[in-house]
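> I'll drop the sequence and a predicted model, then ask my questions.
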Amino acid sequence: MYFSDIGIIALILATGFALYTVVIAVLGAVRNKAQLVASAKLSTLTVAFFLLLAAAALVVSFLTHDFGVRYVAQHSSREMPWYFTVASFYGGQEGSLLYWAVMLAIFSALFVFTSRRAPKTLVPYTLATLMGIELFFLIVLATASNPFVRVPVAPDDGNGLNPLLMDPGMLIHPPLLLMGFMSFSVPYALAIAAMVTGVLNNEWLRSIRRWALASWTIQTAGLLLGAWWAYHVLGWGGYWSWDPVENAALLPWLTTTAFLHSAMVQERRGMLKVWNLFLVIASFALAIFGTYEVRSGVISSVHSFAYSDIGSYFFTFLVIVVAFSSGLFLYRLPRLQAEQEFDSVVSREGVFLFNNLLLIGITFATLWGTIFPLVTALLRGQTMSVGAPFYNQVVGPLIGVLVLAMGVGPLLGWRRTSLAALWRNLCVPAIVTAVCAAILPIAGVTNVVANIGFSICAFTATAILYELWRGARVRHAHGEPYVLAVYMLFQRYRQRYGGYLVHLGMVMLVVGIIGSAFFQVKHDAVLKAGQDTSIGGYQITFMGNIDMQESDRETVTAQLRLWSNGQSQGYIYPGRIIYRNYGNQPASIIPILSSGLTDLYIVFADYQGATEATLQLFINPLVPLVWYGGLLMLLGGLICWWPERRRVARVAREAAPKAAQPEAKGVVA
């Protein structure tokens, strides 16, 4: 028996238990039988076990070079290092779908272990929904996209991994992004359970928010790593090209960001219930849309798989999800009435709603640009697409206003804010912004749009730091040193101050985007041995090409000597790797030299023998801030998500009569 046979058996058994879970969980809920619900939980864990077994069987097939498995032969070879061989597990369509299913099973198992924190009535329907989604993936894996299919005659060696995937980023970016897409399933399942049972109060909201925050954090990491990978592998000098698949990964992140903000309004004021439910459903639907887009190949992208009939499966599933969710949503609409109304536009909830509208505007613009080729092909019979200028002109201003609103929101109170309080809170950020706007032209920032963008970022960063300083000052007045005071703010109000870190990281990221978008310098040079060129204070001397031949590849590197301010900085080696098994497809070796907040980025574009090279040189200002800002956003997300320790005093306060409790402070995510 081959390991692939074990994998097939495991998939069949997982399918049977998933179907059993759907049926028995619904029966347990309808008949109010705790034993049936307990059986559904155990069956969910069994599905996770068999899917992990299937995944292990595929990994072992890769490691043992079982090229009788078609998927193994297509995506690995004997020359590959073991870690890339393992990563080949999710390097193609079939394996990535299995990975999706495995992670969904793991998250479903985690929900089982933490289900005591969710409302009891929601648990069986949540399990049924999760296993319903799982059942779809298992059916696809068993029929249209089985990774364990064997070929009649096994080749001696495989094709190897796609050259663009032979990078350390392969070990972490795809699994994180696929996990991010999958993770939106749990909030969606909770939303379906809430609509089925009618439990649409704040208890449901608290159950779903932590899962949504986990999804947001995972997807943030996936997007950040994807941008980093594109920057140091694809060789075009940038990190985000508004590629359709990049956009598809961004869409559910945007709607979940909107939900995390509007959820606070519902919890605090009992408002935006309809909006929150819509955002949760939309996030999952957009995640499935993104998966469909990659699998179907209907939209051209460097990330897409080849055209496949599997796209019809996902399109059908997407239609079912939208139709079923919309039906439940309309059925429960009368029970989603707001408990209060907006008292004033100049309030924290007013800014949160405005933020949501901006995020949805960005989502719609990005979605429209992504599906525009499909729309034009359908209506006009020819495919037309939009490029980066469309997104920059439409999305760019919306992001600028969004960053500005991020700075204003924390300075406003709930319900309403008086003009005197508004001016008192905005005074310091406004002064800093005015000074920044005046200094930037003197410093050489003559571009008006860039000046406005930097000034907005200065306002928001100042507002966040000012709010942090005010909180620390209050604690310092009671005897705490400032360092301890800041630590205690994050310790005791994690969601609020973790959210401030997310906002501050977003500001840094936007500053990096503005710097690299408006002030990038590009220079093309064709050099012969001994010739030099210069860019941004650097002098580069071409010493010749180095050609290395291996059994499955050819590596050509240009030897460059780098000078800065008249001093030698050593040698750098941009290059190209040509993989023979992939039709001599090249992959770039891109040296990136960071000096302060500026990158020197060199691409080896072409060569003629050993004595001539075509180079593309870039000076990318402020790009490191994109990575630093992204890491700060991740840190803030983790702080928000991290569970607070239970304290006896808190339990006592919750048990005390409500009238005796002090008014709770606002929380910002």
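Thanks, I have it.
> drop to CA atoms for contacts and neighbour counts, all remaining ones
OK.
> I'd like the next helix or strand past the helix or strand residue 27 falls within.
Applying DSSP states H and E as the criterion places residue 27 in helix 3-31. Where DSSP H and E defines the elements, the next helix or strand beyond helix 3-31 is helix 34-63.
> quick one: buried residues of that following helix?
36-41, 43-63 (16 or more other Cα atoms under 10 Å).
> what helices or strands is that helix leaning on?
Secondary-structure packing of helix 34-63 (3 or more Cα pairs under 8 Å, 6 or more residues apart in numbering; DSSP states H and E): helix 3-31, helix 82-87, helix 93-113, helix 123-143.
> got a list of contacts for stretch 483-494?
With Cα atoms under 8 Å, 6 or more residues apart in numbering as the contact definition, stretch 483-494 has outside contacts at 468, 471-473, 475-476, 496-498, 639-640, 642, 644, 667.
> Just the buried residues from these, in ChimeraX please.
Buried residues within the contacts of stretch 483-494, by 16+ other Cα under 10 Å, are selected in ChimeraX with:
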select :468,472,473,475,476,496,497,498,639,640
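> from the contacts of stretch 483-494, which ones fall inside helices?
Those of the contacts of stretch 483-494 mapping onto helices are 468, 471-473, 475-476, 496-498, 639-640, per DSSP state H.
> Tell me which two in the residues you listed are the farthest apart.
476 and 640 (23.4 Å; Cα to Cα).
> contacting residues for residue 350?
By Cα under 8 Å, 6+ apart, residue 350 lies in contact with 342, 344.
> And it, how close does it get to residue 363?
In this view, residue 350 and residue 363 are 20 Å apart by Cα to Cα, to the nearest Å.
> ok, structure two:
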Amino acid sequence: WSWLLSLYAAIVVLTNRRRHRSFLPYVTATLMGTQVFFLILNAFIASPFKMLAVGREITAAADGRGLNPLLQYWAMAIHPPMLYLGYVGFVVPFAFALGALIAREPDESWLRTIRRWTLITWLFQSCGILLGAGWAYAVLGWGGYWGWDPVENASLLPWITATAYIHSVMMQEKKGMMKVWNIVLISATFWLCIFGTFLTRSGVVSSVHAFAQSEIGHWFVGFLALIAGVCVFVILNRLDYLKSEARLESVVSRESSFLFNNLLLLVSCFAVLWGTLFPVISEAFTGEKISVDTLFFNRVQVPIGLMLLFLTGVAPLVAWRRTSVASLKRNFLFPGAGALVLMGALFAAGVRHFYALVCFGLCLFVAWTIFLEFYRGARAIRVRTGLSLPAAAVELTRRNTRRYGGYTVHMGIVLMFVGFAGAAFNQHKQVETVVGGTFNIGRYQLKVRELREGANPNYVWNHAVIDVFVRGEHVGVLEPERRFYPASEQGTSEVAIRRRLNEDLYLNFAGMTDDQSKAVIQAYVFPLVSWIWIGFWVLLAGTLICLTPSRVKVRGTRAGEEPELAAEMAAAER
């Protein structure tokens, strides 16, 4: 925290030394106030050098046990730094918002500055979360990528509020609306970043991800209370400065879709926070810690996620201020009909899982609306310039990177939801088998060709070689392995995965039976899970497009240009 925050603060001061002079001192003071808190912890409360110090001298320390075997994976070299780049980075937009509020800054150009900062830190947080999910899937051996663990939730909470802010701040930029709401959102995001660090380091809740348990918890509680108090006081004291410049004119408008999007995200955030803190709350009132399981989170979050997915498709189809009935019919007819046809076809094919059916239908609905947005704009540019349709789509994106980069991010979310929906059809089987033994799962027939064992200076291992057949045809070999590290007295799994776009075949060597005569193999089939990782790369590309400056174009009707084409171009580039 301290090192990254000092780096961020230096970049902020350097890049803004000739801008925002009226409130930059408040920005710097906010950054430095946060830095002072963490430096006090490092220097006096939980010094990282304390264990090596005896009096005033540094003593020699025995060799440690080495890096936790579960963390010896490439993604774990990137996952923690990415998360902390996100956690710490959200201090910057909060500092700008608080500084502008204190100084009553009349010029809202600072919104463009923190928009870029927020997108960058949101991207870091997204990368950290998805890298952690990929690590859990490929290393832990249980086949999942998200377990609603408290520390996992702690990384998700500021991501949710930051996502809400990224959408709602567009209302303030375009319409001068939702100013109080935006300040609350960015303040909540910063507060949740500190709260996530508190959960990770305090041990207040049990988590497999907690780094350490220490006595710094009450210091964090005090700092969190201070942040909340300062934010509430400043917001209430500056309510006159935060008056909206416009009102919501219609429920059926783009403004209302952003508002509903924000409300759903906040409900999702509260549900995650409630489930995470429920053991602490229950202990305070009953004296007993009661944890909620993944079923609670899934029951709440799945419907919310589907409603958010629906709004992702609705927003591009409705206009600012208000939308006519004729426009709704024209824009919703084909995407809506396509979604219903797909759901009917899947139902006829035997799919009976309600949420999965709805999710697949909504994914097609949203993808269709995104395609229409690109197609209409690209078609107008093609007519005007003679470019091919793909080249026109690239040109369209370059002219308004924020808009079409955002649509690309939405497409990444759609692909991830396809992967999430596939979890409804997961299959699992555990068998005890010997060399030559066979077993089936889904459409796969598996035969154990060989079992090996051995050791090296780092670990002891058991290794299986398993042939994979589909309808009698040999399609590959998977080699899962079980390891035991004597230094840390910890066992790990090296899972074997056959990755395909339609499904993954996932094998985990769980160990040997007590009499060492049979191997215990856990086999899973995970339909569509690869689309989660593909969606992440699309999301990454879309965010980078958003961060790229748009090409400036002069709008208007040229001499001899058809009015209809000019109107279509204006609609495409709006």
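Perfect, I can see it now. Note that the coordinates shown come from a computational prediction; the quantities given were computed from them, not determined experimentally.
> Read off where the helix holding residue 27 of the first structure ends up in the second structure.
Using TM-score structural alignment, helix 3-31 of the first structure corresponds to no residues of the second structure.
> roughly how far is that helix from the heart of the chain?
Mean-position distance between helix 3-31 of the first structure and its chain equals 30 Å (Cα atoms, centre = their mean, to the nearest Å).
> which secondary structure elements does it contact?
Where contact means 3+ Cα pairs under 8 Å, 6+ apart, helix 3-31 of the first structure is packed against helix 34-63, helix 123-143.
> got the angle for that helix vs helix 34-63?
Helix 3-31 of the first structure runs at 160 degrees relative to helix 34-63, counting by axes from the mean of the first three to the mean of the last three Cα atoms, to 10 degrees.
> List the buried residues for helix 3-31 of the first structure?
Residues 3-8, 10-15, 17-29 are the ones in helix 3-31 of the first structure that count as buried (16+ other Cα under 10 Å).
> which residue sits closest to residue 187 of the first structure, ignoring its sequence neighbours?
Among residues not flanking residue 187 of the first structure along the chain, residue 208 sits closest, at 5.4 Å (Cα to Cα, 6 or more residues apart in numbering).
> That neighbour -> the second structure?
Per TM-score structural alignment, residue 208 of the first structure is aligned with residue 114.
> Around that match, how many other residues sit close by?
Counted with other Cα atoms under 10 Å, residues neighbouring residue 114 of the second structure total 19.
> Same check on residue 397 of the first structure?
Neighbour tally, residue 397 of the first structure, other Cα under 10 Å: 15.
> give me the element it is part of.
Assigned by DSSP H and E, residue 397 of the first structure falls within helix 388-408.
> by how many degrees do whatever helix or strand comes next after that helix and helix 388-408 diverge?
Per DSSP H and E, the first helix or strand lying C-terminal to helix 388-408 of the first structure is helix 419-442. Our comparison of helix 419-442 of the first structure with helix 388-408, counting by the same axes, to 10 degrees, yields an angle of 140 degrees.
> what helix or strand is the residue sitting nearest the centre point of the second structure on?
The residue lying closest to the centre of the second structure (Cα atoms, centre = their mean) is residue 126, at 3.9 Å. In this assignment (DSSP H and E), residue 126 of the second structure forms part of helix 110-139.
> Give me the mean distance between that helix and the first structure.
Helix 110-139 of the second structure differs from its equivalent in the first structure by a mean of 1.1 Å after superposition (mean Cα distance after the TM-score superposition for the first structure).
> Can you check which part of the first structure the following helix or strand past that helix sits on?
Downstream of helix 110-139 of the second structure, the first helix or strand assigned by DSSP H and E is helix 150-175. Using TM-score structural alignment, helix 150-175 of the second structure corresponds to residues 244-269 of the first structure.
> residues contacting the aligned residue in the first structure for residue 469 of the second structure?
Under the alignment (TM-score structural alignment), residue 469 of the second structure pairs with residue 563 of the first structure. By Cα under 8 Å, 6+ apart, residue 563 of the first structure lies in contact with 538-540, 569-570.
> Residue 563 of the first structure should be in a strand, yeah?
Yes. Per DSSP: H, G, I helix; E, B strand; the rest coil, residue 563 of the first structure lies within a strand segment.
> Find the residue closest to it in space, skipping its chain neighbours.
Leaving aside its sequence neighbours, residue 563 of the first structure sits nearest to residue 539 (Cα to Cα, 6+ apart; 4.9 Å).
> How about residue 388 of the first structure?
residue 242 is the one closest to residue 388 of the first structure (Cα to Cα, 6+ apart), at 6.0 Å.
> cool, and residue 572 of the second structure?
Distance criterion Cα to Cα, 6+ apart; nearest residue to residue 572 of the second structure, sequence neighbours excluded, is residue 377 at 4.4 Å.
> For that neighbour, list the residues it contacts.
So residue 377 of the second structure contacts 393, 396, 568-569, 571-573 (Cα under 8 Å, 6+ apart).
> Aligned against the second structure, show me the partner of residue 421 of the first structure.
Residue 421 of the first structure maps onto residue 327 of the second structure when the alignment is built from TM-score structural alignment.
> Please tell me how far its match sits from residue 333 of the second structure.
From residue 327 of the second structure across to residue 333 of the second structure, the span is 10 Å (Cα to Cα).
> try residue 241 of the second structure
The gap separating residue 241 of the second structure from residue 333 of the second structure is 43 Å, by Cα to Cα.
> Then residue 233 of the second structure?
Distance, residue 233 of the second structure to residue 333 of the second structure, using Cα to Cα: 49 Å.
> likewise residue 519 of the second structure?
Remark: distance between residue 519 of the second structure and residue 333 of the second structure (Cα to Cα) = 56 Å.
> So for those two, which residue has more residues nearby?
Neighbours per residue (other Cα under 10 Å) separate residue 519 of the second structure from residue 333, with residue 519 holding more: 22 against 11.
> Show me what the more buried one lines up with in the first structure.
Residue 519 of the second structure maps onto residue 613 in the first structure, by TM-score structural alignment.
> what secondary structure does that match sit in?
For residue 613 of the first structure, the assignment made with three-state DSSP gives strand.
> Not counting its neighbours along the chain, what's nearest it?
Closest to residue 613 of the first structure by Cα to Cα, 6+ apart is residue 607, at 4.3 Å.
> Buried ones in the helix or strand containing the one you found, by neighbour count?
Element membership of residue 607 of the first structure, judged by DSSP H and E, is strand 598-608. Neighbour-count burial for strand 598-608 of the first structure flags 598-607 (criterion: 16+ other Cα under 10 Å).
> same question, stretch 9-25 of the second structure
Quick answer for stretch 9-25 of the second structure (16+ other Cα under 10 Å): 9, 12, 20, 23-24.
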